[in-house]
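K.L.:
Structure, please.
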Amino acid sequence: MIRVLLADDEAMVRAGVRAILTSGGETEVVAEAGDGREAVELARAHRPDVALLDIRMPCLDGLAAAEEIVRTVPGTAVAMLTTFSEQAYVARALGGGATGFLLKSGDPYELIAGVRAVAGGAAFLSPRVARYVIDGLGGSDGRLGREAAARARVAELSPREREVLGLVGTGLSNPEIAARLHLVEGTVKAYVSAVLDRLGVRNRVQAAIVAYEAGLVR
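P.N.:
Model (predicted):
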């Protein structure tokens, strides 16, 4: 059972999201918050598998709440669920440690898949958000410099670490990588931790971006 903390300042939205998440029988909403500060407190108290946060909330916005939860509740994965898909929001969320960014306008099955993915240790971006990220990587003047830097960072990894990074870049979870490489899950977890540390990134989304820039993922 995936345990979820749901934070949104609109009770009707929380009710709708809760109904979607619990419809499949594999997700339980263990706590609900109406503002960011309450979300942080409830995350510390309940230590859910996933904290699903709106961006615009009173007291403490969802982005700041996400950063605080990532910092103080390391066992909880954070995903944003919002109507706002501006690149600045996406960049801050991913830079702050969120591993999911979902849009309220998306398909309900996308919401379920996203929560399942981040709970399993993978990253998940709504297709529209993923397009923003890819366009941002490919469209700026510094693209070639970033690609060269990414290739240099990846070259320092062992062949197995590069293989694991490539699979992280495709969005696979640790169990899925373990099955693909015929390894035990604990070994994959150790490889992923080592890759994040050696690349100097905070989470799987940032690692996936490095994999993309280095040409491991197309």
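
K.L.:
only C-alpha atoms for contact and neighbour calcs from this point on.
P.N.:
Fine.

K.L.:
just checking, what's the longest helix in this structure?
P.N.:
Using DSSP state H to define each element, the chain has its longest helix at helix 185-199.

K.L.:
which parts of that one are buried?
P.N.:
Residues of helix 185-199 classed as buried: 185, 188, 189, 191, 192, 195, 196, 199 (neighbour count, 16 or more other C-alpha atoms under 10 Å).

K.L.:
now swap in stretch 157-169 and tell me
P.N.:
So for stretch 157-169, counting by 16+ other C-alpha under 10 Å, buried means 157, 161, 162, 163, 164, 165, 166, 167, 168, 169.

K.L.:
Now do the same contact list for the residue nearest the centre of the chain.
P.N.:
Geometric centre of the chain, nearest residue: residue 99, 1.0 Å, by C-alpha atoms, centre = their mean. Contacts for residue 99 (C-alpha atoms under 8 Å, 6 or more residues apart in numbering) come out as 77, 78, 79, 118, 122, 123, 124, 203, 204, 205.

K.L.:
Repeat that for residue 11.
P.N.:
residue 34 are the contacts of residue 11 under C-alpha under 8 Å, 6+ apart.

K.L.:
And residue 56, by the same measure?
P.N.:
residue 62.

K.L.:
count of neighbours near the closest residue to the residue nearest to the centre of the chain other than its chain neighbours?
P.N.:
Distance criterion C-alpha to C-alpha, 6 or more residues apart in numbering; nearest residue to residue 99, sequence neighbours excluded, is residue 123 at 4.9 Å. Residue 123: 30 surrounding residues under other C-alpha atoms under 10 Å.

K.L.:
I'd like the structure of this one too, to check against the first:
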Amino acid sequence: MIRVMIVDDQRPARMGFALMVAKDCELQVTVQAENGQAALDILASLQAAGKPLPDVILMDVRMPVMDGIDATAAIKQQYPNIRILILTTYDQDDYAFGVLGAGASGFLLKDVHTTDLCRAIHSVYNGDAILTPRITAEVIRRGIPKTQAETEQAELLARFATLGRRELEVASLVSEGLSNAEIAERLSIQPDSAKKTVSRILAKLVVRERVNIAVLWYKAGMDK
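P.N.:
This is a model prediction of the structure:
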């Protein structure tokens, strides 16, 4: 059972997402919060009581007291194993990049269908990054300017130079927002092989989150 937390300042929205999540028998909403600070307080209480923390958090962006971007950054720092999936009505690049830069594993619009939402929760739980297809590349291109300092770009290129041919292929597809299953289909390999390759890439690039592969890919100018 995948434990899910919902963080949104609108009660109807929390109820709606809870009903959507309940459609999947492998998912369970265990706790809800009305803003980022409340979410942090609840997580601290759960940890202090020795109770299980959520595996995946559905996080709104615009909220009073503490917004989703600051909350995501704080949660990832204190609870790095929790995956955070951003749900917002805003698809502007600055919002999207803000949550990715804070450590979110995915970004979806609030009009997402139930099936896609549940699939996204499973995906981020399993280590995939979820980005709305129409903004995947633009989020990173506009949010992260190409590295200007030659020494910094050379350092990034050197990190990618440690990857093998297949690893570079997979890194390129990750930067496009493809899941492990989609990468496996594109390259005609097993999904488990794609997952293991992504794990090796993360280790070689010395990053924790899958989305950071894409971030470094564009910063290094590898998409040219």
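
K.L.:
My read is that the residue nearest to residue 99 of structure 1 contacts residue 209, right?
P.N.:
No. Using C-alpha atoms under 8 Å, residue 123 of structure 1 is not in contact with residue 209, being 11.1 Å away.

K.L.:
Identify the residue of structure 2 aligned to the residue nearest to the centre of structure 1.
P.N.:
Matched to structure 2 by TM-score structural alignment, residue 99 of structure 1 sits across from residue 105.

K.L.:
how near is that match to residue 124 of structure 2?
P.N.:
For residue 105 of structure 2, the distance to residue 124 of structure 2 under the criterion C-alpha to C-alpha, to the nearest Å works out to 6 Å.

K.L.:
Next, show the common contact partners of these two.
P.N.:
83, 84, 85, 130.

K.L.:
ok, and the closest non-adjacent residue to whichever residue in structure 1 pairs up with the last one?
P.N.:
In other words, residue 130 of structure 2. For residue 130 of structure 2, the aligned position in structure 1 is residue 124, judged by TM-score structural alignment. Spatial nearest neighbour of residue 124 of structure 1, excluding adjacent residues (C-alpha to C-alpha, 6+ apart): residue 100 at 4.7 Å.

K.L.:
residues touching that neighbour, list them.
P.N.:
78, 79, 80, 94, 114, 115, 118, 123, 124, 125.

K.L.:
Quick one: which of these is the most crowded by neighbours?
P.N.:
For these, neighbours tallied by other C-alpha under 10 Å; top is residue 78, 33 neighbours.

K.L.:
how about that one, what's its match in structure 2?
P.N.:
Match for residue 78 of structure 1 (TM-score structural alignment): residue 84.

K.L.:
once aligned to structure 1, how far is the helix or strand where that match lies on average?
P.N.:
Using DSSP states H and E, residue 84 of structure 2 sits in strand 83-88. Strand 83-88 of structure 2, aligned to structure 1 and superposed, deviates on average by 0.9 Å (mean C-alpha distance after the TM-score superposition for structure 1).

K.L.:
Work out the gap between that strand and the centre of the chain.
P.N.:
How far strand 83-88 of structure 2 lies from its chain's middle: 7 Å, per C-alpha atoms, centre = their mean, to the nearest Å.

K.L.:
Other residues contacting that strand?
P.N.:
55-62, 68, 72, 99, 103-110, 121, 124-125, 130.

K.L.:
So what's the residue count around the aligned residue in structure 2 for residue 61 of structure 1?
P.N.:
Using TM-score structural alignment, the partner of residue 61 of structure 1 in structure 2 is residue 67. Neighbourhood size, residue 67 of structure 2 [other C-alpha under 10 Å]: 19.

K.L.:
does residue 67 of structure 2 really touch residue 73, like I thought?
P.N.:
No. Using C-alpha under 8 Å as the test, residue 67 of structure 2 is too far from residue 73 to be in contact (10.3 Å).

K.L.:
Out of the contacts of residue 99 of structure 1, which sit inside strands?
P.N.:
Among the contacts of residue 99 of structure 1, the members found in strands (DSSP state E) are 77, 78, 79, 124.

K.L.:
So which residues of structure 1 form strands?
P.N.:
2-7, 27-33, 50-53, 77-82, 100-103, 124-125.

K.L.:
Determine which stretch of these is the most buried.
P.N.:
strand 50-53 (a mean of 29; mean count of other C-alpha atoms under 10 Å).

K.L.:
quick one: stretch 77-85 of structure 1 to chain centroid distance?
P.N.:
For stretch 77-85 of structure 1, the distance to the chain centre is 9 Å (C-alpha atoms, centre = their mean).

K.L.:
Ignore what I typed, I meant stretch 21-41 of structure 1.
P.N.:
That offset, for stretch 21-41 of structure 1, works out to 17 Å (C-alpha atoms, centre = their mean).
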